[in-house]
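S.K.: Below is the structure, and that's it, no one-letter string:
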């Protein structure tokens, strides 16, 4: 599996590609020499996102997860840049409860690109499973202007 990384304001991010889709994003600086046009495009889009030039990723994604996870991942992808939803909002949309939505957010294998940082608790930030935890979630939300009282 081709893997490449880049340095970002939230730390080093490594993207993994399997077949014709991005399957994973992790907080590390691992790179495996394997030329891959999709991997190059993913890194280009991540750079543009962190530079403020990209609001919506356009990459083929294949996150692993059960049916509910897939529905939550799709719901997260539908949240526009700079906006947020609560776990309850997504749960209501999907006909489930907030806790399973939170668990799906925590299981998101492609954070940042699938923007789980845009999902909040009804009374605050909620959690964040990426490296740096809530500090990283806050940094991403501030960068997008999606949580005004943090700015």
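M.R.: Sure thing, it's come through. Since the structure is predicted, the reported quantities are computational estimates derived from the model, not experimental observations.
S.K.: make it CA atoms for all contacts and neighbour counts henceforth
M.R.: Noted.
S.K.: in this structure, which spans are helices?
M.R.: 37-50, 67-77, 87-94, 98-106, 133-144 (DSSP state H).
S.K.: hold the first one in mind and look at this next one:
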């Protein structure tokens, strides 16, 4: 049986986000329409038009960016992730709003044998940023990297939005 996926577009302060939702739940979240089913999710998925399927994640993303939501209730479809990657992403999913952990701390929390350097690689390929909050993983000596949106600037904006970082004062 073919898995179907529904897409939506959500305008946010960090760009247009495109959630992809299967019958089981959110399977991917990317920036812009470039996140097409066949490019990002692979073969074996058929795109369907189903606004009801994407309604919860769209509503929650809007509430998150409005400062009204701290915990996403959107179900996650973990079927396209496996092994240590899945274990690490599920541990990441439990990192609370407004907090951050280092790559090493996330490795320890996940209980996997993935070293801190490997955690960075998993974060860079996180298929569900924001909802599975890879922006909350920082380097011991700074913010570390971020592959979504405008890179580290998007990470900085998300951490500021959550109150982990203070807004930067600009010299005018």
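M.R.: All right, it came through fine. If you're wondering where the values come from, they're calculated on a predicted model, not measured in any experiment.
S.K.: quick one: TM-score?
M.R.: Overlay of the two chains. TM-score (TM-score structural alignment, normalised by the length of structure 1): 0.91; 151 aligned residues with a C-alpha RMSD of 2.0 Å.
S.K.: coming back round to it: I'd like the helices of structure 1 written out as CSV, with distance to residue 116 of structure 1 and mean neighbour count added.
M.R.: Shown next, in CSV, are the helices of structure 1 (distance: least, C-alpha to C-alpha, whole Å; neighbours: other C-alpha atoms under 10 Å):
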stretch, distance to residue 116 of structure 1, mean neighbour count
helix 37-50, 15, 17
helix 67-77, 6, 18
helix 87-94, 10, 17
helix 98-106, 6, 19
helix 133-144, 9, 18
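S.K.: Of all these, which one comes closest to residue 58 of structure 1?
M.R.: helix 37-50 (8.1 Å; C-alpha to C-alpha).
S.K.: quick one: the aligned residue in structure 1 for residue 24 of structure 2 from residue 149 of structure 1, how far?
M.R.: Under the alignment (TM-score structural alignment), residue 24 of structure 2 maps onto residue 20 of structure 1. According to C-alpha to C-alpha, to the nearest Å, residue 20 of structure 1 stands 40 Å off from residue 149 of structure 1.
S.K.: now do residue 75 of structure 1
M.R.: According to C-alpha to C-alpha, residue 75 of structure 1 and residue 149 of structure 1 sit 24 Å apart.
S.K.: swap in residue 43 of structure 1?
M.R.: 30 Å.
S.K.: Mind naming the longest strand for structure 1?
M.R.: Ranked by number of residues, the top strand in structure 1 under DSSP state E is strand 11-18.
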